[in-house]
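Chemist: my questions are about this predicted structure, shown below with the sequence.
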Amino acid sequence: MARTPSNMLALGTIAPDFYLPDTNSSEWKSLNDVKGNHGTVVLFICNHCPFVLHVIEEIVRIANDYRVQGIGFVAVSSNDAIAYPDDAPDKMTEFAYQNKFSFPYLYDETQEMAKNYNAACTPDFYLFDAQNKLVYRGQLDDSRPQNGISISGSDLRNAIDSLLYKRSINPIQKPSIGCNIKWKNSL
């Protein structure tokens, strides 16, 4: 199990736009389609990563808790689906259904979105404010597979609460740790 940290995109970065297929609805989605009135969480995940599987229930809970408060959510898989067939779009559809996703699950076949967001691992979390400025990036919480720490979502929840209630968000943020994104071989 690889332990790759987030690259920690600079705070204040404007969310790069995208236009990708949603495996959860068979529609194409842009940033504008998924953003919330008060902010947007963009998360890079995949179907097979043990770090994602460890926290997926909490991710879905957080999305359900905050969507009603004007926070948009979108998940993205950028893994090479040829080398990792468990991450193919049809498997993404199944994964979203099994985990009761209430948000889009986009397939980044070209990996351009992952590169534009400087994503490095799964899961990798980004919170943008209503003006699409990055205010938080990093971990969900301190829990990891087999480390004995309960899953709480505290880091992401605290950042979203701070955004919603107009409190300052601590700029000292811990990177997420997970499996590396499975990049395509470039020849």
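Modeler: The structure has been received and is ready for your questions.

Chemist: going forward, measure contacts between C-alpha atoms and count neighbours the same way
Modeler: OK.

Chemist: helix/strand/coil for the spatially most central residue of the chain?
Modeler: Residue closest to the average C-alpha location in the chain (C-alpha atoms, centre = their mean): Leu43, at 0.7 Å. What DSSP: H, G, I helix; E, B strand; the rest coil gives for Leu43 is strand.

Chemist: which ones are touching it?
Modeler: Phe73, Val74, Ala75, Val76, Pro123, Asp124, Phe125, Tyr126 (C-alpha atoms under 8 Å, 6 or more residues apart in numbering).

Chemist: over to Leu31?
Modeler: Counting by C-alpha under 8 Å, 6+ apart, Leu31 touches Pro16, Asp17, Phe18, Tyr19.

Chemist: out of the residues you listed, which are buried?
Modeler: The neighbour-count criterion (16 or more other C-alpha atoms under 10 Å) marks Phe18 among the contacts of Leu31 as buried.

Chemist: next one for the comparison:
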Amino acid sequence: MALTPSNKLSKGTKAPNFTLPNVVTGNAVSLEEIKGKKGTVVLFICNHCPFVIHINPLLVALANEYQAKGIGFVAISSNDVENYPQDAPDLMKIHAEENNYSFPYLYDETQQVAKEYDAACTPDVYVFDKELKLYYHGQLDNSRPGNGIPSTGNNIKSILENLGQAKLYLGEEKPSVGCGIKWK
């Protein structure tokens, strides 16, 4: 597993629109449909990455707390399923159900959405404001598998609180790190 950091994306960048299949329901879901009144979190994740597995409970807790506060959540998997069959849509569905995802888990078969977001790793975390302009792009917190730091989400919680209160976030943006997206 090669440690890959997220790419830099300028604040204010407009979220690229997408319509992708939700692996749980089978229905197509667009960014417009899932965006929150106060903001939207777009996560690039996958089933097998130890960095994602490490934060799954935190992702679920964050989504459950902040969806109720007007912030939409969506997760997208863009991995090449020919070479990484554990990330195939049927297994994504099982993964979402076993982890109690309260947010859509979408499959980016062509990898076009990941390219438009310049996503690099799993997890790759993007937070957009109510106008779908980039508010934050970086890590959830300092916890990593095996480093002994608990996954609290303190970084992202303060960001989501500021976003919910329509305050600017002027703090540091540390890149997310994880497994590189498995490109075709």
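Modeler: On my side now, so go ahead. Owing to the predicted nature of the structure, the values given are computational and were not obtained by experimental measurement.

Chemist: TM-score them against each other, please.
Modeler: Overlay of the two chains. TM-score (TM-score structural alignment, normalised by the length of the second structure): 0.98; 184 aligned residues with a C-alpha RMSD of 0.8 Å.

Chemist: now, of the contacts of Leu43 of the first structure, which are buried?
Modeler: By 16+ other C-alpha under 10 Å, the contacts of Leu43 of the first structure give Phe73, Val74, Ala75, Val76, Pro123, Asp124, Phe125, Tyr126 as buried.

Chemist: which of the three states applies to the fourth one?
Modeler: When you say that, I think you mean Val76 of the first structure. Val76 of the first structure ends up strand, using three-state DSSP.

Chemist: can you count the residues close to the closest residue to Ala28 of the second structure other than its chain neighbours?
Modeler: Computed as C-alpha to C-alpha, 6 or more residues apart in numbering, the closest residue to Ala28 of the second structure that is not its neighbour in sequence is Pro21, at 4.2 Å. Around Pro21 of the second structure there are 19 other residues, counting by other C-alpha atoms under 10 Å.

Chemist: if I line the two up, what does Pro21 of the second structure land on in the first structure?
Modeler: The alignment partner of Pro21 of the second structure in the first structure, by TM-score structural alignment, is Pro21.

Chemist: for the second structure, what's the longest helix?
Modeler: Longest helix of the second structure, by residue count under DSSP state H: helix 50-67.

Chemist: centre of the chain to it, how far?
Modeler: 9 Å (C-alpha atoms, centre = their mean, to the nearest Å).

Chemist: mean per-residue distance, it to the first structure?
Modeler: Compared with the first structure after fitting, helix 50-67 of the second structure has a mean deviation of 0.3 Å; criterion: mean C-alpha distance after the TM-score superposition for the first structure.

Chemist: and that helix, what's buried?
Modeler: Quick answer for helix 50-67 of the second structure (16+ other C-alpha under 10 Å): 50-56, 58-60, 62-64, 66-67.
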